[in-house]
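# need a 3D model of the following:
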Amino acid sequence: MDNKTNRVDPKLLELLVCPLTKGRLSWNAEAGELVSERAKLAYPVRDGIPIMLVSEARELKD
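Next up, the predicted model:
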């Protein structure tokens, strides 16, 4: 996975929220995902575009 194409603009990150909880997201650069701690979901970023669909999110394990 190329991290250059999977970066998220910091200004965009400030605006995005989890579609499920409306809570803040954090950027996991290693996995190239936006993480919602409250929902325990990780949303993928493909070609620099956050995929903010619950159906596309990966469930986080404890």
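
# when you work out contacts or count neighbours from here on, use the C-alpha atoms and nothing else.
Will do.

# pick out the residue nearest the middle of the chain.
Leu34 (1.6 Å; Cα atoms, centre = their mean).

# ok, it touching Gly23?
No: with contact defined as Cα atoms under 8 Å, Leu34 does not reach Gly23; the gap is 11.7 Å.

# the structure of the following sequence is requested for comparison with the preceding one:
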Amino acid sequence: MALEAALLDILACPACHAPLKEQGDELLCTGDDCGLAYPVRDGIPVLLIDEARRPA
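Okay, here's the model as predicted:
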């Protein structure tokens, strides 16, 4: 998955509003207390808190 840099610059975690970073086929929250991982399906980020998971 390769999101455009401009898109990644404006996306934020819906839970804590921290920036997101790409890792594999997920977007990871960079917030210290949050750390949710949001899936990317067919190139589209799914930024729903109910769809996020806590990384191991």
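
# picking that back up, to which residue of the second structure is the residue nearest to the centre of the first structure aligned?
Residue correspondence, TM-score structural alignment: Leu34 of the first structure in this structure matches Leu27 in the second structure.

# its match is in contact with Gly43, isn't it?
No: counting by Cα under 8 Å, Leu27 of the second structure stays clear of Gly43, with 11.3 Å between them.

# who's in contact with the match of Leu34 of the first structure?
Neighbouring residues of Leu27 of the second structure by Cα atoms under 8 Å, 6 or more residues apart in numbering: Leu20, Lys21, Ala37, Tyr38, Pro39, Val40, Pro45.

# what helix or strand is it on?
Element membership for Leu27 of the second structure, per DSSP states H and E: strand 26-29.

# buried stuff in that strand?
Glu26, Leu27, Leu28, Cys29 (16 or more other Cα atoms under 10 Å).
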